[in-house]
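Novice: 3D model of this:
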Amino acid sequence: MKHVLILPILLPLFMGAVLLLGHRLGPSSKRLLSLMATWALVPLSVWLLLLAGDDQLRIYALGNWQPPFGIVLLLDRLSALMLLVTAVLAGFALLYASRGDDERGPNFHALFQFQLLGINGAFLTGDLFNLFVFFEILLISSYALLLHGHGPQRVRSGVHYVVLNLLGSSFFLLGVSMLYGLLGTLNMADLAWRVGQLDPAEAPLVAAAGFLLLVVFALKAAILPLFFWLPRAYAAATAPVAALFAIMTKVGLYAILRVFTLIYGSEAGELANMAQEWLWPLSLLTLAAGVTGALAARNLQILLAYLVVVSVGTLLAGIALATAQGLSAALYYLLHSTLIAGALFLLADLIGRQRGEHGTDLVSAPALHQPLLLGMLFFAGAISVAGLPPFSGFLGKVMLLRAVELDTQAAWLWSVILVGGFGMLIALSRAGSLVFWRTNAEIPISVSADPVRLLAAAGLLSASLLLVVVAQPLQVYLQATASQLLDLQPYLQTIQGGGA
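Specialist: Next up, the predicted model:
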């Protein structure tokens, strides 16, 4: 029972190694092994979610070295929630990929498992250096997955993605090194206690290290002005890879939430909540930039990539509120935006396959072979991501708007979110009319969508309705998650001495 915390890391690690060593296995065997390992993460994540529901922090000390001296994994409500949404998204994305997309290049399934290893490790680690290590694992895997399928567009986008993230990794290492040199520890709970007891003479350097980390996490999360790599990279990736990448920006947001709530949170003395004054304007500007990019997009996949940027701005606004109600609303919107964005990337690929050489370009093309089926799925996804009832996007935005007090801050948030939602609706309506209505006289491609691919896209889309059905108990869980994040004493008590 006590070793269950490390299973979300060990399972993709060992399966990735098996698939890498068994690269001569047939495609069917690789798919079976990879699907079994990925879908096994779903019940495992549910188990961890139920364990975390008792509000007890669970620590797994690797090598039995107790904190703050050893490397630890930490399970709380937030990390369990992120593990579950990752497992569900990855399961449907891999199901889609197993219908042929995985054969475009070598070792797809091994890379997919290593990507999950990095993501799950980032969500579970309680050590800042290990957060860097897991970031590098998921980034190295994402470099190869982005280039999977070859082509000049993927290589060009991949080079930009690699260069920027290598620069970000350098900043990350600098920030971690500064904190270790100044405070002598990298355990997050121990860092939180030591920052709270900080000598005022060292505060500027510790603050500088924090701002370096904020820049790194902003790059990972695609926050303005560090989001320009995202649209081209996501549009160039194959559909299942782009769907999995929907969780990548959330890893950056998770890191911001974890580090600047715990280490630089309310117990950080004169550095308490030092990032809050930056997060609020950045969230609104990121949201506005994402909507502007979506309105200007001339390709459906690029349009969807900008909608990911919009979701980042919306989530950052909830984090910037720094209240339990704001955080719970942001977490609900995170679940919605991650799963629906993944579904729309898969659906865009299904649409592009029936448009011949025009693909996902927003131009006049032959009529689709299945316009009614694909049109209904696109309509459901579009109104959900735009925030219209009765889908989860509407509930998420209502929760966020209700979380802010009626003052100048509320005026800005309401204006940007409502005008932004209207802009998203215009962009998606224009895309839908070009794809489904403005057809030319060319002979349609009479190829039906693959049933398994349809199942994967529809499965993720159904999350929008499911989140509405379970909204009440889910909101109770998310409210408790937000309260747990803002109560730092249990985290400080996980270290020996210090805050114990």
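Novice: going forward, measure contacts and count neighbours with C-alpha atoms only.
Specialist: OK.
Novice: After the helix or strand hosting residue 385, heading C-terminal, what element do we hit next?
Specialist: Applying DSSP states H and E as the criterion places residue 385 in helix 371-386. Past helix 371-386, further along toward the C-terminus, the next helix or strand under DSSP H and E is helix 392-402.
Novice: So the residue lying farthest from the centre of the chain: helix, strand or coil?
Specialist: For the chain, the residue at maximal distance from the C-alpha centroid (C-alpha atoms, centre = their mean) is residue 441, at 40.7 Å. Look at residue 441: counting by DSSP: H, G, I helix; E, B strand; the rest coil, its state is coil.
Novice: what residues are up against it?
Specialist: Applying C-alpha atoms under 8 Å, 6 or more residues apart in numbering, we find residue 441 in contact with residue 366.
Novice: I'd like the structure of this one too, to check against the first:
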Amino acid sequence: MNHWLIAPVLLPLFVGALLVCFGSQPRLARGFSLLSTVALLPIAIYLLGLAATGEIHTYALGNWQSPFGIVLLLDRLSALMLLTTAVLAIFAVLYALRGEDQQGLYFHALFQFQLAGINGAFLTGDLFTLFVFFEILLIASYGLLLHGRTQARVKAAMHYILLNLVGSAFFLIAAGIFYGIAGTLNMVDLARAVSQAQGDQRLLLHAAGLLLFLVFGLKAAFLPLYFWLPKSYASAAASVAALFAIMTKVGLYAIIRFSVLVFGSLAGESAGLGLSWFWPLALLTIFLGALGAFAATNLASMVAYFILVSVGTILAGIALGTPQALGATLYYLVHSTWVSGGLFLLVGVIASQRGKLVDQLTRGPALNRHSLIGVLFFAGAISIAGLPPLSGFFGKIMLLFSATGWQAGLLWGVILSAGLIGVVALSRAGSQVFWRSNAPAREDIHLDTASLVIASGLIVLSPVLVVFAEPVSQFTQATANQLFDVIAYLSLLNGGVN
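Specialist: Okay, the predicted model is just below:
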């Protein structure tokens, strides 16, 4: 077995436990947290190279082979998600080191625990350990959301915690039904069990599957389960909100994994479970997310609503149910995660320049280096809105051209309408913050150049994705093709690749 498969989980988990002891020693905590987070990047790159060969690798915990033991599973999809997370986490922790981490104790321990939970969710091949990793990342996110203990954060955290506790209960109920009927929680083995189920057993598995999709939908935050997200993300510290940009993708990842593997092409009568519901919910999420961005009264809320637009766009790609659509969707997923994370960091820089006005969309004093900040905001805005020539445009175009028939017309109409609304919202925000200042820049507030450079790093990845659009899209398409080859996953039950 290749022991590097478990490194993205063990490294932040052990470092997080170690950092609990350094709560009163911030310099040590900062150093260990930064080293651990940066170390995840070469590990993710190595695992991406390992997965790029097309082989599906497994790691049997305790050397108990599947389906009897718990396994980690590395394929192109999990490797892509690990790399996306590692890049995002480096910029988030660097921004936090500029002072946000000092607003409360144990920030870095919670940050590492959340990375352990996220990476574990992307790597696990078992439904129960998926639940465990969900709980690890959620518990860590509760503490990170409360970091700084402002009234807005406490209020948003209460709603967030209560909804996720309900979701966790539903998750356990669904897992119990799956185990009671199939006798296994291994995802590949569940795919075999679903394909062979008959009669009432099949109906019970359908009920468990739909309940799981409900839970994943709560994590992903699509309509009608998204109401917790805008206030939670808008009230969080900038570095926390940036890391949270990957949180909705965990739910979408789980939907992809279950819809293509467990309820995929070999599932017989169960094939495509939930896809007919995902389609209208995706389109409504896109449109209502755009309206929310248009109605937002502060920049952080606007970016949070654009995350909802991206969630709906990704869900639409999943609902199309073809390898071509899923390949385009995965390219768009990487783009939306990095750019929205960068915008949250940039909003933090802007808010620090405006005193009591923070990020409110009202006239205020001019910003220091407002031209540079304005250019970065413009680049992030056109990318998140899907305008050429940045990566959001390429991702949406690939997705739109992957749709056929009546679905193509609906998707084009909704995405273009939402894009227009988004452009208007972003233009209004830019004019309020950068052009319509009512006073010169405040001399008592200085621009943290390092924070601006860190925020710009994620936004600059958008043109990087354009420059490398061909190899990236080829990889995402190969990832989609691999996911739809369910037989290759089922072969793991008979030995497979280790």
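Novice: Give me the TM-score for these two chains.
Specialist: TM-score for the superposed chains, counting by TM-score structural alignment, normalised by the length of structure 2: 0.98, backed by 496 aligned residues with a C-alpha RMSD of 1.2 Å.
Novice: now the angle between helix 392-402 and the helix holding residue 385 of structure 1, please.
Specialist: What separates the directions of helix 371-386 of structure 1 and helix 392-402 is an angle of 10 degrees, with axes from the mean of the first three to the mean of the last three C-alpha atoms, to 10 degrees.
Novice: what distance separates helix 371-386 of structure 1 from the centre of its chain?
Specialist: 22 Å (C-alpha atoms, centre = their mean, to the nearest Å).
Novice: Likewise for stretch 441-451 of structure 2?
Specialist: 31 Å.
Novice: Check which residues of that stretch are buried.
Specialist: For stretch 441-451 of structure 2, the neighbour count (16 or more other C-alpha atoms under 10 Å) marks 441, 451 as buried.
Novice: Mean per-residue distance, the strand or helix carrying residue 129 of structure 2 versus structure 1.
Specialist: Using DSSP H and E, the element containing residue 129 of structure 2 is helix 127-145. Taken over the aligned residues, the distance from helix 127-145 of structure 2 to structure 1 averages 0.3 Å (mean C-alpha distance after the TM-score superposition for structure 1).
Novice: so how much does the helix holding residue 385 of structure 1 differ from structure 2 once superposed?
Specialist: So helix 371-386 of structure 1 averages 0.7 Å relative to structure 2 (mean C-alpha distance after the TM-score superposition for structure 1).
Novice: what's that helix packed up against?
Specialist: helix 324-353, helix 392-402, helix 408-436, helix 451-461 (3 or more C-alpha pairs under 8 Å, 6 or more residues apart in numbering; DSSP states H and E).
Novice: can you list the residues that contact the last one?
Specialist: Meaning helix 451-461 of structure 1. Contact with helix 451-461 of structure 1 is made by 89, 92-93, 95-96, 99, 339-340, 342-344, 346-347, 350, 377, 380-381, as judged by C-alpha under 8 Å, 6+ apart.
Novice: which of the residues in it are buried?
Specialist: By neighbour count on 16+ other C-alpha under 10 Å, the buried set for helix 451-461 of structure 1 is 453-454, 456-461.
Novice: same deal with the third one?
Specialist: Buried residues in helix 408-436 of structure 1, counted by 16+ other C-alpha under 10 Å: 413-414, 416-417, 420-428, 431-432, 434-436.
Novice: circling back: with distance to residue 161 of structure 1 as extra columns, can I get the helices and strands packed on helix 371-386 of structure 1 in CSV?
Specialist: CSV is the format used below for these (distance: least, C-alpha to C-alpha, whole Å):
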stretch, distance to residue 161 of structure 1
helix 324-353, 19
helix 392-402, 29
helix 408-436, 26
helix 451-461, 26
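Novice: of all these, which lies closest to residue 199 of structure 1?
Specialist: Taking C-alpha to C-alpha, helix 324-353 is the member of those nearest to residue 199 of structure 1, at 30.1 Å.
Novice: how close does that closest one sit to structure 2?
Specialist: Superposed on structure 2, helix 324-353 of structure 1 shows a mean distance to its aligned partners of 0.5 Å (mean C-alpha distance after the TM-score superposition for structure 1).
Novice: Flag every buried residue along that helix.
Specialist: 324-353.
Novice: which secondary structure elements does it contact?
Specialist: helix 77-97, helix 239-244, helix 300-321, helix 371-386, helix 392-402, helix 451-461, helix 463-469, helix 471-486.
Novice: Make JSON lines from those helices and add distance to residue 17 of structure 1 to it.
Specialist: Output for these, formatted as JSON lines (distance: least, C-alpha to C-alpha, whole Å):
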{"stretch": "helix 77-97", "distance to residue 17 of structure 1": "17"}
{"stretch": "helix 239-244", "distance to residue 17 of structure 1": "20"}
{"stretch": "helix 300-321", "distance to residue 17 of structure 1": "31"}
{"stretch": "helix 371-386", "distance to residue 17 of structure 1": "36"}
{"stretch": "helix 392-402", "distance to residue 17 of structure 1": "38"}
{"stretch": "helix 451-461", "distance to residue 17 of structure 1": "26"}
{"stretch": "helix 463-469", "distance to residue 17 of structure 1": "32"}
{"stretch": "helix 471-486", "distance to residue 17 of structure 1": "34"}
